[in-house]
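Novice: need the 3D shape of this:
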Amino acid sequence: MAIKPLRKAVFPVGGLGTRFLPATKAVPKEMLPVVDRPLIQYAVDEAIEAGIEQMIFVTGRGKSAIEDHFDIAYELEATMSARGKSLKLLEQTRLAPGAVAYVRQQEPMGLGHAVWCARDIIGDEPFAVLLADDFMVGEPGCLKQMVAAYEKTGGNIICAQEVPDDMTHMYGVITPGTRDGALTEVKGLVEKPAAGTSPSNLAVIGRYILQPEVMRILETQGKGAGGEIQLTDAMARMIGDQPFHGLTFQGKRYDCGDKAGYMTANLAVALTRPEIAETVRIFAVDLLK
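Specialist: A predicted model of the protein is given here:
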């Protein structure tokens, strides 16, 4: 069977961001900047690099800033043009008409439910899911690495990362089969296994390439860990019916859903920017003395 091309990506951005309160009381957590670009911008750029043509944002109440960010800001652009300032940075945030869609998740019922909310736009096509909280830095980008694997294997691909044994209870974890370099056959998935019961230390990270059949499973999916509709549970039910692999990402991940991870990401990215790197480095060295 021919492998269908990957054209669409879902960005679940309806979460409340309670771990970053009060900063996220009025600002979506996905709009928190890493140096000078919001987290969601990095995720969208990663999707564009991987060849994604349509971005589907599953939003919630109070998330209009995300829509505004990817729209034309007429007043701002007109003012900057009149002052002779370049619009290059703003042009990078525009998504062309037809390249973006917004769906409302009316209540926070979990990642699986958020993905299911995009079912009518996905239709009968494979699609990617990107969680902006997982800030991925690599060359090529994480999703592009996954697409290269998908074009060889078809089926479903999830991003995997080795985590310490004492942290497996915080993640969905892969039951591994045969391994071929960075690619691992997925024999099973367990969401947040109890301490000492994890089938491996390969954790599922926030990038997925999924077949549309997962939507039909989510249609009747009951609540799982945390009282939410878990995407991991739905994916587990497809194992054995379709090819299913985990790809270990060659790069660096920063957990920007966590305050320490978010601050680490800012420092790491700042040190790659020529215009500020030296100042930040001198400050950091002096501070750590």
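Novice: okay, CA-based contacts and neighbour counts for the rest of this
Specialist: OK.
Novice: please enumerate the helices of the stretch 51-200 of the chain.
Specialist: Counting by DSSP state H, counting those that start in this stretch, the stretch 51-200 of the chain has helices at residues 64-69, 74-82, 88-91, 111-116, 119-122, 142-153.
Novice: and those, which is most packed in?
Specialist: helix 111-116 (a mean of 23; mean count of other CA atoms under 10 Å).
Novice: elements contacting that helix?
Specialist: Helix 111-116 sits against strand 8-12, helix 213-219, helix 231-236, with contacts defined as 3 or more CA pairs under 8 Å, 6 or more residues apart in numbering; DSSP states H and E.
Novice: I'd like these written out as a markdown table, with distance to residue 71 added.
Specialist: Below are the helices and strands packed on helix 111-116 laid out as a markdown table (distance: least, CA to CA, whole Å):
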| stretch | distance to residue 71 |
| --- | --- |
| strand 8-12 | 16 |
| helix 213-219 | 29 |
| helix 231-236 | 30 |
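Novice: burial measure for residue 176, as a count.
Specialist: Residues lying near residue 176 (other CA atoms under 10 Å) number 18.
Novice: let me redo that: residue 186
Specialist: Residue 186: 24 neighbours (other CA under 10 Å).
Novice: residue contacts, it?
Specialist: 174-177, 239, 244-246 (CA atoms under 8 Å, 6 or more residues apart in numbering).
Novice: for residue 32, same thing?
Specialist: Residue 32 neighbours (CA under 8 Å, 6+ apart): 38-39.
Novice: and the nearest residue in space to residue 52 that is not next to it in sequence, how far from residue 239?
Specialist: With CA to CA, 6 or more residues apart in numbering as the criterion, residue 52 has its nearest non-adjacent residue at 4.7 Å, and that residue is residue 7. In this view, residue 7 and residue 239 are 23 Å apart by CA to CA, to the nearest Å.
Novice: here is the second sequence; please produce its structure so I can put it next to the first one:
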Amino acid sequence: MSMLTKVVIPVAGLGTRVLPASKAIPKEMLTVVDKPVIQHVVEEAVKAGFKEIILVTRNSKSAIEDHFDTHYELESELARKGKDKILAAVKDILPSDVSITSVRQGRPLGLGHAVLCAAPVVGQDDFAVMLPDMLIHNPHTDSSTDFKAMVDDYHQSGAAQIMVEAVPFEHVERYGVVDCAGKPLEAGQSQTIVGMVEKPPQSEAPSNQAIVGRYILPARVMELLKETQPGAGGEIQLTDALDQLIKEATIHAYSMTGKTYDCGNKLGYLQANLIFGLDHPETGTEFKAFLDGIV
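Specialist: Model (predicted):
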């Protein structure tokens, strides 16, 4: 077990599920209320204690890097006009002790390949992976609660971690599902994973705990990914490497207490704006009144 400071966020996807919005704008830059989706995810990582953000990107995604960079002209103009609150929101996107590094994924060869592209930066350290489409909402609590709980379990147990969410059994065929040998897994709890099944029929699903895009992994995964052959869709799948990892190391499933919203599709994106808009201190009260008036 090593120091856990690095998180890999693959942002090289084309965003086909939200076209035409993502034709010229990276899907990760679509806003949920007043922040791009990628900022919500990076803030979640920072609140969980991560200091090194590694973006796996491609050409035409420079807007993501620009968003986290200094915008001298904008900041100077806001300061000149005395708009201190807005200035703080622009300047303080990243704490001074957090860095962002970008690496390129030349071709779209799967999530496993995207993670492997970060290997030179990750080195021999254990690391996290966060999918930028998935936003986590924890009502009335810090939005980092679930991810921080995974980090805590990693430090206590030394086990790799996969975040899961309970879904209706009739929907399990839409997800990758973990097998915890039939042991009950309540929200906020962890169990050892003995296997994973991708999109199983309801009658064959080992559980209703679906993988939701947050991982804490040992450095060994990079070596396994180098040996992983193309799988589903002709792509290098992270799940295939994790199947190998199960044979030699312990992996825990952490069942989240909050709820995920998949901003990579139109419905999930609308739902996220609704939920986060109701929680936002500037919009919540009036937005609720508006919704009450139309429901």
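Novice: superposed, what's their TM-score?
Specialist: Once superposed, the chains reach a TM-score of 0.94 (TM-score structural alignment, normalised by the length of the first structure), with 286 aligned residues with a CA RMSD of 1.7 Å.
Novice: any idea how many residues pack against the aligned residue in the first structure for residue 16 of the second structure?
Specialist: By TM-score structural alignment, residue 16 of the second structure lines up with residue 18 in the first structure. Residue 18 of the first structure has 12 neighbours, counted by other CA under 10 Å.
Novice: can I assume residue 18 of the first structure is in contact with residue 27?
Specialist: No: using CA atoms under 8 Å, residue 18 of the first structure is not in contact with residue 27; the gap is 11.3 Å.
Novice: so which of the helices and strands packed on helix 111-116 of the first structure has the densest surroundings on average?
Specialist: When these are compared using mean count of other CA under 10 Å, strand 8-12 is most buried, at a mean of 25.
Novice: how far apart are it and its match in the second structure?
Specialist: Overlaying the second structure shows strand 8-12 of the first structure at a mean distance of 0.3 Å from the equivalent residues (mean CA distance after the TM-score superposition for the first structure).
Novice: what's next to that strand, contact-wise?
Specialist: 47, 52-59, 111, 114-115, 118, 122, 125-132.
Novice: downstream of that strand, the next helix or strand is which one?
Specialist: strand 33-34 (DSSP states H and E).
Novice: the residue nearest to residue 52 of the first structure matches what in the second structure?
Specialist: Per TM-score structural alignment, residue 7 of the first structure is aligned with residue 5.
Novice: picking that back up, adding distance to residue 210 of the first structure, write the helices of the stretch 51-200 of the first structure out as a markdown table.
Specialist: Shown next, in a markdown table, are those (distance: least, CA to CA, whole Å):
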| stretch | distance to residue 210 of the first structure |
| --- | --- |
| helix 64-69 | 24 |
| helix 74-82 | 37 |
| helix 88-91 | 30 |
| helix 111-116 | 11 |
| helix 119-122 | 11 |
| helix 142-153 | 10 |
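Novice: wait, which of those helices is closest to residue 283 of the first structure?
Specialist: helix 88-91 (27.1 Å; CA to CA).
Novice: run through who's touching the closest one.
Specialist: Outside helix 88-91 of the first structure, the residues that reach it (CA under 8 Å, 6+ apart) are residue 77.
Novice: what do you get for stretch 234-244 of the second structure?
Specialist: By CA under 8 Å, 6+ apart, the residues outside stretch 234-244 of the second structure that reach it are 109-113, 115, 195-196, 221, 224-225, 228-231.
Novice: which pair in the residues you listed spans the largest distance?
Specialist: Spanning the widest gap among the contacts of stretch 234-244 of the second structure are 109 and 195, at 23.8 Å by CA to CA.
Novice: which part of the second structure matches the host helix or strand of residue 46 of the first structure?
Specialist: For residue 46 of the first structure, the element it lies in under DSSP H and E is helix 39-49. Matched against the second structure by TM-score structural alignment, helix 39-49 of the first structure falls on residues 37-47.
Novice: kindly report the same for stretch 210-230 of the first structure.
Specialist: Using TM-score structural alignment, stretch 210-230 of the first structure pairs with 217-237 in the second structure.
Novice: repeat that for stretch 157-167 of the first structure.
Specialist: With TM-score structural alignment as the criterion, stretch 157-167 of the first structure aligns to 161-171.
Novice: the inter-axis angle of the strand ranked longest in the second structure versus strand 6-10?
Specialist: Criterion DSSP state E: the longest strand present in the second structure is strand 209-217. Angle between the axes of strand 209-217 of the second structure and strand 6-10 is 130 degrees (criterion: axes from the mean of the first three to the mean of the last three CA atoms, to 10 degrees).
Novice: just how off-centre is stretch 24-38 of the second structure within its chain?
Specialist: 14 Å (CA atoms, centre = their mean, to the nearest Å).
Novice: ditto for stretch 76-85 of the first structure
Specialist: 33 Å.
Novice: what residues in the second structure pair up with that stretch?
Specialist: Against the second structure, stretch 76-85 of the first structure falls on residues 74-83 (TM-score structural alignment).
Novice: same question, stretch 101-115 of the first structure
Specialist: Under TM-score structural alignment, the match for stretch 101-115 of the first structure is residues 101-115.
Novice: what separation do you get for the nearest residue to residue 172 of the first structure once chain neighbours are set aside and residue 179 of the first structure?
Specialist: Spatial nearest neighbour of residue 172 of the first structure, excluding adjacent residues (CA to CA, 6+ apart): residue 191 at 4.1 Å. Using CA to CA, residue 191 of the first structure is found at 21 Å from residue 179 of the first structure.
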